[in-house]
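1. need a structure here:
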Amino acid sequence: MAEKWLVGVDLGGTTTKMAFVTTDGDIVHKWEIDTDLSNQGKNIVKHISRSLQETLHRLGENKDRLLAIGIGAPGPVHMETGMLYEAVNLGWKNYPLKEELEREMSLPVAVDNDANIAALGEMWKGAGSGARDLICVTLGTGVGGGVIANGQIVHGVNGAGGEIGHMTMIPSGGAPCNCGKSGCLETIASATGIVRIAKEKLATSDRQTLLRPDAVTAKAVFDAAKAEDALALEIVEEVTFYLGLALANAANVSNPEKIVIGGGVSKAGNILVERVTTHFRRFAFPRVAEGAAIVLATLGNDAGVIGSAWLAKTSLPA
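-> A predicted model of the protein is given here:
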């Protein structure tokens, strides 16, 4: 009898990544489609369903091969019902994602926040493998967070657990955040935040630097820092100071074995990890600091689909 597959879906504001995954966590086939944001995201679920069925057909398979679907979505999720409270970049508010996708596919569906899903992926098959207590932070356009305690995602009372990116780091006078607050970690340690800080420093500094105001990216900042550029090193120091402080405060609550850093900014590599670790050890409770290793995520863009497949697998009745 053919081995059954899980479906992992990572729903983003630009593209939706999908994969058929074995129950051992190996990707059989993966692909992506554009996310249709027209009509307030009305067609998104239909497009996911159609793409799944067309891909099965192309592979010479049918729906009997599938066990369940897991999907990560950008926003807080009501865990009992699989309803997405709000996903601003999709145009959804109180959207019954689980119900809609189950209706389309006639398969069990499990839904969680995309950052939580990435954390589950890294725990199952990535940098967090073997750890049952971990924190995962993704540094991209924003800052996502997922906290896992004893193998379970911490959701909190209304699905907003693990929002490390919205820890207030600058209590007054901080940059405005998309969440409506100001001074959040996201305004500092995201790719967007790093660019903002760099542009502010460039506007007020007459020092020689490799950085150019019209071509500033997070990558350019870290590349210049690796080349010992003084201004870039100053920016990296500021960013890693706040990230180390935030991770120390989060770790003091959950006492993780691993802290996994992913997202586009993590491609900076050792310069990021080493400096964050220095500040983390300064601010973490000593016993917490002893127990935690800060590591780079290893799954890249596959973390979401693998984590979604894990969610699907663990949501099935025993």
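2. make it CA atoms for all contacts and neighbour counts henceforth
-> OK.
3. surely His78 and Gly161 touch.
-> No - using C-alpha atoms under 8 Å, His78 makes no contact with Gly161, being 11.4 Å away.
4. more neighbours: those two, which one.
-> His78 (20 against 17; other C-alpha atoms under 10 Å).
5. now show me the structure for the sequence below, then we'll compare the two:
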Amino acid sequence: MEYVAAVDLGGTKIAAAIAGLDGRVLGRGVRPTAAGEGPGPVLGRMVEAVQEAAHAAGLDLGGARAMAVGAPGPLDPEAGVVLESPNLGWRDVPLRDILAERLGIPVRVENDANLAAYGEYRYGAGQGARYMVYLGIGTGIGFGLVVLGRIYHGATGNTEFGHMTVDLDGPLCGCGRHGCLEAIASGTALAREARAIVARRPDRLQPGETPAAPLVFRLAREGDGEAQQVLDRFVEALGAGVANLVNGLSPDRVVLGGGVMAAGDWLLERVREEARRRAFGAQWRATEVVRAGLGGDSGLYGAVALALDTVQGR
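-> Have a look, this model is predicted:
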């Protein structure tokens, strides 16, 4: 039997899979990232996660035809080097070469948001699209663009739509600039606002609850005016971001994924309406805005797809 390996390297979790040449996942493995321990131990846990997936599939990892890894960037996909990853604390780590040497199989490395986009394009909500944009609304805002079946890399191999300015006088972003989309419409931004609400009104926090995005959603549903204002701004900024994509790129599909979008279709509908209000009519009518179909597995399935491309010489 022929098969491939795939890894989605996140800031907190390493997810791995073994898949057949039809893309069907045969086994999975998971390890904590524990990025603070440095690249060496993390790489060791990546290998362990893939070995666990192979064991679950009843296969020998050494027989895999290829492996693909999604990693938080910026990175050089041609060289397989993680150039600078704030989430991991890595700089200039030759991820491809290290893993290929340890495992003895061909390895490709790609930006995690690009692979989430590719996974949705191949197996999820992006199937059939010609020009597909993916936004992952989570800790940050990941962006991926698939054009006629190929991941778009631009001149540097990295695209950072989450750091498009949407408010010139907006809050400070983790990148050091003010008013980025990520500073207003990410899970981190909602957690910041949740902490501010709790600091002013500790009674709003239920036992066992943490000041994060779900708290803002809960309070807004219960009619809390402050939380509703936070959510209104979140929707306005994210809707503006989607409209910018629709106006500037004219995709036929925009896929919204990431942990924050798990809040439900009611959030999708609000973002859709805000984007529709801001987009040009012709572009909007040609674009679908949908939720991701693979949930938290978008990046892992994208890694499967890229590994299969390697086997097929693409």
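6. excluding chain neighbours, give the residue nearest to Leu306 of structure 2 in space.
-> The shortest distance from Leu306 of structure 2 to any residue other than its chain neighbours is 6.0 Å, reached at Ala68 (C-alpha to C-alpha, 6 or more residues apart in numbering).
7. just the element for the one you found, please.
-> Assigned by DSSP states H and E, Ala68 of structure 2 falls within strand 67-71.
8. what's the matching range in structure 1 for that strand?
-> Mapping strand 67-71 of structure 2 onto structure 1 (TM-score structural alignment) gives residues 69-73.
9. count the neighbours of Leu238 of structure 2 for me.
-> 26.
10. and what about it, helix, strand or coil?
-> Three-state assignment for Leu238 of structure 2 (DSSP: H, G, I helix; E, B strand; the rest coil): helix.
11. so Glu257 of structure 1 touches Leu134, yeah?
-> Yes - assessed by C-alpha under 8 Å, Glu257 of structure 1 is found in contact with Leu134 at 5.7 Å.
12. comparing those two, which residue is more hemmed in?
-> More crowded of Glu257 of structure 1 and Leu134, by other C-alpha under 10 Å: Leu134, with 30 against 22.
13. residue contacts, that one?
-> Counting by C-alpha atoms under 8 Å, 6 or more residues apart in numbering, Leu134 of structure 1 touches 123, 128, 147-149, 256-260.
14. what's it aligned with over in structure 2?
-> Match for Leu134 of structure 1 (TM-score structural alignment): Met132.
15. so that match, which of the three states?
-> strand.
16. which SS state does the residue lying farthest from the centre of structure 2 fall under?
-> Ranked by distance from the centre of structure 2 (C-alpha atoms, centre = their mean), the top residue is Asp203, with 33.5 Å. Three-state call for Asp203 of structure 2 (three-state DSSP): helix.
17. the stretch 101-250 of structure 2: helices as residue ranges?
-> 112-123, 181-184, 187-200, 213-221, 225-249 (DSSP state H, counting those that start in this stretch).
18. what does Asn252 of structure 1 correspond to in structure 2?
-> For Asn252 of structure 1, the residue aligned by TM-score structural alignment is Asn247.
19. tell me the contacts of that match?
-> 279-280, 283-284.
20. tell me how far it lies from Val254 of structure 2.
-> 12 Å (C-alpha to C-alpha, to the nearest Å).
21. again with Tyr121 of structure 2
-> Taken as C-alpha to C-alpha, the span from Tyr121 of structure 2 to Val254 of structure 2 is 11 Å.
22. neighbour count for the two, which is higher?
-> Between Tyr121 of structure 2 and Val254, counted using other C-alpha under 10 Å, Tyr121 has the larger neighbour count: 33 against 26.
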